[in-house]
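Q: next comes the sequence, and after it the predicted model I'd like to discuss.
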Amino acid sequence: MTDTLHDVRSPGWAADPPVVMLFLHGFGANEHDLPGLAPALGLDLPWASLRAPLDLGGGAAWFAVTTPGSPDPWVVEAATDTIWQWVEVHLHAETLVVPIGFSQGGLMATQLLRTRPDRVLAPVVLAGFVLGAPQPADGALADSRPPAFWGRGAEDRVIAAPAVARTASWLPLHTSLTGRVYPGLAHGIHAAEVAEVRDFLAEHVGGNRR
């Protein structure tokens, strides 16, 4: 892994935006995978989309897959650190991030929340899951219960069942969860899901609506 993450950013990127959407792609994709969602999410916010640090040759990953749904904590924590390093270099110290992650990127969105919740606003987890190991802010989150969105397909066979069960247990105890399961959807993103994410963000990221 490298400490420097490549990124693409929204046109007219501001020097010190108060809030930024942070797109975090899934295994084997790249930084160009998720920004197409930005117009449909309905927020007048700058965005950045990060390329994961593990080069797969044509794509990238936040960490190597060993046991599906149960990655080694240290590799996930190292990837989390690389995202925070990017934030510290490219964003103002008071800028909040709205992490929107798919699959592995969804796990990384929850990692940002579980490590530095003071910098995270309304994380969106699409077909993702949470790490099984305790994280630094878990106790604080159990008290504060910030808003979070978790959507997944009822027919998703990529995310292992134990990871889904772990996430279904952890999120309601540590967030004010908006959870959705989409019938007929496999490992992907549903149009109805995008609409519900838009509503979720409109409610919880106020003052930046289109």
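A: Noted; the coordinates are in hand. Fair warning: this is a prediction, and the values are worked out from it, not measured in the lab.
Q: from here on, contacts and neighbour counts on C-alpha atoms
A: Fine.
Q: how close does Ala140 get to Val87?
A: From Ala140 across to Val87, the span is 22 Å (CA to CA, to the nearest Å).
Q: Ala14 and Asp156, how far apart?
A: 37 Å.
Q: so between those two, which is more surrounded?
A: Asp156 (19 against 14; other CA atoms under 10 Å).
Q: which residues sit in contact with the more buried one?
A: Neighbouring residues of Asp156 by CA atoms under 8 Å, 6 or more residues apart in numbering: 127, 185-188.
Q: which one of those is nearest to Ala93?
A: Distance to Ala93, by CA to CA, is smallest for Ala127 among those, at 29.8 Å.
Q: quick one, what contacts the closest one?
A: So Ala127 contacts 102-103, 106, 150-153, 156, 159, 187-189 (CA under 8 Å, 6+ apart).
Q: in helices, which of those residues fall?
A: Gly106 (DSSP state H).
Q: ok, longest helix in this protein?
A: The chain, longest helix under DSSP H: helix 73-90.
Q: quick revisit: which one among the contacts of Ala127 gets closest to Ala79?
A: Gly106 (12.7 Å).
Q: thought Leu22 was touching that closest one, still the case?
A: No: the pair Gly106 / Leu22 is not scored as a contact, 11.2 Å apart, by CA atoms under 8 Å.
Q: which residues are in contact with both of those two?
A: In terms of CA under 8 Å, 6+ apart, Gly106 and Leu22 are both contacted by the residues Ile100.
Q: in terms of secondary structure, what does the longest helix of the chain contact?
A: Applying 3 or more CA pairs under 8 Å, 6 or more residues apart in numbering; DSSP states H and E, one finds that helix 73-90 makes contact with helix 104-115.
Q: in stretch 118-136, what's buried?
A: 119-132 (16 or more other CA atoms under 10 Å).
Q: those in strands, which ones?
A: Among the buried residues of stretch 118-136, the members falling in strands (DSSP state E) are 124-126.
Q: one more to weigh against that first structure:
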Amino acid sequence: MLRMTGHVEAADGQADGGLLFVMFHGYGNDESEMVRILDAVVAVGDGCSADAAAVARPGWLSFRGTYDRPYMGGSYWYPDGCDVASRRRECSVVGDEVVSLLDASALRNRRRVLVGFSQGGYLSYRMVREHPGVFDAAILLSPSFKGEEDATPPDSRTRFFLAYGGEDRTIPVDDQLTARRVLDASGRLVFHEYPGMAHAICDAEIADIRGFLESL
């Protein structure tokens, strides 16, 4: 069963209930990682109370990885080093459950934006591939892309934001190039690379995410 946190206001019967962020963290972290990123994008201040911060954010759901790391803490979506078939299978299980959840009446009329970092970025990409009519945009931050060398562009209307650090060696350069090639072929890709950044998030990236969302 998926573990998650979130905040979604009622849509009040509107045809478009606004943005809904559907978020997945990276290896060894938890759902709070993506909430921190969202707070930075929507500029929720440090002095803001928890209740006020929840109201200031758009609708959001942030999920915790299905596997927990013993002793070290944190969670992950698929075992490090597993083969391509196993990785895709794990992503399919999570994706099917999330998409079923999004069919709830309170969530149905939202414009859905996937946001994922590293493993969570790959999971978000796989969800677009397997559920092509569900998501309006996918923000893929330093995603793993191993095993997608022969992939065709996703057959969907989803718009993509893809970003890597220029010094990211956690994700091999060849996998980064694969991600850019596959998604660029969709004709709906915005790509950014950040010089000097490793496998992380930077202020310039937050600003670019904000600009991408404003264009939706």
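A: Noted; the coordinates are in hand. What you see is a predicted model; the values in this text were computed from it and never measured.
Q: mind checking which of Ala140 and Val87 of the first structure has more residues around it?
A: Neighbours per residue, other CA under 10 Å: of Ala140 of the first structure and Val87, the larger number sits with Val87, 17 against 12.
Q: which residue in the second structure aligns with that one?
A: Under the alignment (TM-score structural alignment), Val87 of the first structure maps onto Val99 of the second structure.
Q: about what we covered before: for the buried residues of stretch 118-136 of the first structure, give me JSON lines that also has distance to Leu43 of the first structure.
A: Below are these laid out as JSON lines (distance: CA to CA, whole Å):
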{"residue": "Arg119", "distance to Leu43 of the first structure": "18"}
{"residue": "Val120", "distance to Leu43 of the first structure": "16"}
{"residue": "Leu121", "distance to Leu43 of the first structure": "13"}
{"residue": "Ala122", "distance to Leu43 of the first structure": "13"}
{"residue": "Pro123", "distance to Leu43 of the first structure": "14"}
{"residue": "Val124", "distance to Leu43 of the first structure": "14"}
{"residue": "Val125", "distance to Leu43 of the first structure": "17"}
{"residue": "Leu126", "distance to Leu43 of the first structure": "18"}
{"residue": "Ala127", "distance to Leu43 of the first structure": "22"}
{"residue": "Gly128", "distance to Leu43 of the first structure": "22"}
{"residue": "Phe129", "distance to Leu43 of the first structure": "25"}
{"residue": "Val130", "distance to Leu43 of the first structure": "26"}
{"residue": "Leu131", "distance to Leu43 of the first structure": "29"}
{"residue": "Gly132", "distance to Leu43 of the first structure": "32"}
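Q: pick the one among those closest to Val164 of the first structure.
A: Using CA to CA, these come closest to Val164 of the first structure at Phe129, 6.3 Å.
Q: distance-wise, check that closest one relative to Ala160 of the first structure.
A: 9 Å.
Q: thought Phe129 of the first structure was touching Ala163?
A: Yes: with contact defined as CA under 8 Å, Phe129 of the first structure counts as touching Ala163 (6.1 Å).
Q: ok, back up a step: now list the buried members of the contacts of Ala127 of the first structure.
A: Buried among those by 16+ other CA under 10 Å: 102-103, 106, 150-153, 156, 159, 187-189.
Q: for Pro39 of the first structure, state which of those residues is nearest.
A: Ile189 (15.2 Å).
Q: which residue in the second structure lines up with that closest one?
A: By TM-score structural alignment, Ile189 of the first structure lines up with Ile201.
Q: quick one, what contacts that match?
A: Leu141.
Q: now with 6 Å?
A: Contacts for Ile201 of the second structure were tallied using CA atoms under 6 Å, 6 or more residues apart in numbering; there are none.
Q: kindly report the same for Ala168 of the first structure.
A: So Ala168 of the first structure contacts nothing (CA under 6 Å, 6+ apart).
Q: okay, and it sits in which element?
A: Assigned by DSSP states H and E, Ala168 of the first structure belongs to helix 161-174.
Q: chain center to the helix or strand following that helix, what's the gap?
A: Towards the C-terminus, the helix or strand next in line after helix 161-174 of the first structure, according to DSSP H and E, is strand 176-182. Relative to the centre of its chain, strand 176-182 of the first structure is centred 15 Å away, using CA atoms, centre = their mean, to the nearest Å.
Q: can you tell me what sits against whatever helix or strand comes next after strand 176-182 of the first structure?
A: Using DSSP H and E, the next helix or strand after strand 176-182 of the first structure towards the C-terminus is helix 191-204. Applying CA under 6 Å, 6+ apart, the contact partners of helix 191-204 of the first structure are Leu41.
Q: what of stretch 181-195 of the second structure?
A: 153, 159-166.
Q: looking at these, which are in strands?
A: Those of the contacts of stretch 181-195 of the second structure lying in strands (DSSP E): 159-165.
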